[in-house]
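A.B. asks: Here you go, sequence then predicted model.
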Amino acid sequence: MNSNKTSHFDKEILINEPEDHDTYNLRLPEGTATAQVYQVFPGIQATKIDISSYQYLPETNKSRRIIEINHCQSGRFECQMEDGCFQYVGEGDLFLSPLQNHCNNIELPLGYYQGFIITIDLDGIPCEWSRILPGMPNNICSTLERFFLLDECFLIQSRDAIKHIFSDMYSVSEKIRGVYYRLKIMELLLYLFCFDPMIESRKNIYARQQVDIVKQIQKRITEKLSYRFTIKELSQEFLISATALKQHFKGVFGQSIAAYMKEFRIQKASQLLCESEQSIADISAAVGYESQSKFSAAFKEIMKVTPLEYRKTHRINP
């Protein structure tokens, strides 16, 4: 691939290097991750990233004027800002930040993340975009710095225009992926060029104390799956109002407590179906379902197959 690199994957494990992109295995404390890096223009890279972990420690080069644009396809990530507050980016969101203010430790509350990272080296991009595409503004990339006039980062919450730009980038045929990404990056830059940062209010920001309480609650309810906690019980135990509890939990994990726990229980059940000899009735009770029929219905709703079908297909030692 073109050696004009702007990303922070140089120290990762390169496992594949076809003509138009590099593929890396990322070094994580726990879990696995891959990154496919495409050099779409001089100074601009598009990276498709897939992480199965609760933590990601990126290597960053903060000595250059590089802007990073993150699009979240699925999952969620948390980064702590310099003022101590926490920013959360969820499905469909677009998150912009200069690498000088990049977070060195990214938490993934749901244990997984899929998305795109667009890195733009403001000192290495083409001087005249109109030569690449007549009608493109020549200052289209340098104007991205206006997103950080009032803050160190900028979040654009999910909307149809962003979905339109990114939706097919995750599934486009590998044969045309490189040229397709070039078209889509130009579309993204035009969208941001026309976007008024003043119309987007600062959202999804939480203080450390709020985040710590929510994470304590999440630990409490996931360690005892056979018991179903009520909002009232949790608010009394952790000295937080029911309203604040519901709002802050959804802010950190992107879901209500009920929706989060339903998915968590089913994921735990799927693990037990694969790795244990327990009966389906015992597994349903272990993850908090008194009725096996309700467990089976919930399992099929999320996993699209029955528990028995799942066990037959995914059993480690059949």
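C.D. replies: Arrived safely, thanks for sending.
A.B. asks: CA only for contacts and neighbour counts going forward, please
C.D. replies: OK.
A.B. asks: List the residues that contact the residue nearest to residue 197 when sequence neighbours are not counted.
C.D. replies: Distances taken as CA to CA, 6 or more residues apart in numbering place residue 147 nearest to residue 197, at 5.9 Å, with adjacent residues excluded. Going by CA atoms under 8 Å, 6 or more residues apart in numbering, residue 147 touches 96, 153, 154, 197.
A.B. asks: residue contacts, residue 278?
C.D. replies: residue 272.
A.B. asks: Go ahead and list the helix or strand containing it.
C.D. replies: Assessed by DSSP states H and E, residue 278 sits outside every helix and strand.
A.B. asks: how much space between it and residue 313?
C.D. replies: 16 Å (CA to CA, to the nearest Å).
A.B. asks: Structure two is appended below for comparative analysis:
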Amino acid sequence: MPVHEWRDISLGWKTCSTFRHSSYFPTGFYKGLSLAVYVPKAQAAVDAFVGKNSIDLEEVCNRFCTANGVGLVKDTGRLKELFMDLYNVPDVLPEVYLRVKCVEIFVLLGTLTCESGDEHIYFERAQVETIKRIHDEIYNDLGNHHTIEALANRHRISMTALKRCFKAVYGITIYQYVKRCRMNFAAKDLVNTNDAILEIANRWGYENGSKFSSAFKQIMGCNPREYRVKNKMLN
């Protein structure tokens, strides 16, 4: 029964055909973890801590899993804190600490109820794979302009599905993603080369220097010239 952080917390049986055994987060920094649970042994540990028949791990997982075998848990704040505690394992009695924290997570999950409604949207694996291919095409050709319509036609997906699924997988819209990637690469060029700012702007899809400067400032917090001076001095 793996439990891992994706948006909030997702739960699913590893034997489920729609369960993803790996995550794909190429958009930037990602910090998260997966907790794989062998229910028979974990159930015995939970029973030892809180008493028999207090929490049924199998029931907890089934409670949140939908028809496709995977479900999302709305983070209560405390749930996030418990997962964050797993990043700060003390040197003294680390195994005991981890065991206690895992039991705390199970106990909290046992108190939560499954939310009904259409708050969470699920996508077929084939659709997600298509979005990943679209991402790779965009990422490997950031200097050129890619329209939603052209991408959708090329990959045989509707424009609506493309926009919704891309945002669900990568957390931001295609436009925001392309802009962020372009500015990250432009920032590296500003520091690592002596190329003219307009030349760097052209390289990453901007013909107009003022538009590039405005976009750069939105992402990096300062204009390209200021960024270059400040970071070259640091280097």
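C.D. replies: Nice, I can see it. This one's a predicted model, so the numbers in the text were calculated from it and none came from an experiment.
A.B. asks: possible to save the contacts of residue 147 of the first structure as a markdown table with secondary structure and neighbour count?
C.D. replies: Compiled in a markdown table, the contacts of residue 147 of the first structure are given as follows (DSSP: H, G, I helix; E, B strand; the rest coil; neighbours: other CA atoms under 10 Å):
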| residue | secondary structure | neighbour count |
| --- | --- | --- |
| 96 | strand | 23 |
| 153 | coil | 20 |
| 154 | strand | 22 |
| 197 | helix | 17 |
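A.B. asks: Now flag whichever of these is closest to residue 38 of the first structure.
C.D. replies: Nearest to residue 38 of the first structure out of the contacts of residue 147 of the first structure is residue 96 (CA to CA; 18.9 Å).
A.B. asks: What lines up with that closest one in the second structure?
C.D. replies: By TM-score structural alignment, residue 96 of the first structure lines up with residue 11 in the second structure.
A.B. asks: Surely that match is in contact with residue 4?
C.D. replies: Yes: contact criterion CA atoms under 8 Å: residue 11 of the second structure and residue 4 qualify, at 7.0 Å.
A.B. asks: Mutual contacts of these two, please.
C.D. replies: With CA under 8 Å, 6+ apart, residue 11 of the second structure and residue 4 have no common neighbours.
A.B. asks: what sits against the counterpart of residue 155 of the first structure in the second structure?
C.D. replies: When the second structure is aligned by TM-score structural alignment, residue 155 of the first structure is paired with residue 71. Neighbouring residues of residue 71 of the second structure by CA under 8 Å, 6+ apart: 10, 11, 12, 64, 65.
A.B. asks: Please list which of those are preserved in the first structure.
C.D. replies: Compared against the first structure with both residues aligned by TM-score structural alignment, their matches' CA atoms under 8 Å, the contacts of residue 71 of the second structure retain 10, 11.
A.B. asks: what do we get in the second structure for residue 230 of the first structure?
C.D. replies: Under the alignment (TM-score structural alignment), residue 230 of the first structure maps onto residue 147.
A.B. asks: ok, how many other residues are close to that match?
C.D. replies: By other CA atoms under 10 Å, 11 other residues sit near residue 147 of the second structure.
A.B. asks: Any figure for the gap between it and residue 174 of the second structure?
C.D. replies: Distance, residue 147 of the second structure to residue 174 of the second structure, using CA to CA: 10 Å.
A.B. asks: same thing with residue 64 of the second structure?
C.D. replies: Going from residue 64 of the second structure to residue 174 of the second structure by CA to CA gives 30 Å.
A.B. asks: again, but for residue 89 of the second structure
C.D. replies: Between residue 89 of the second structure and residue 174 of the second structure the computed distance is 38 Å (CA to CA).
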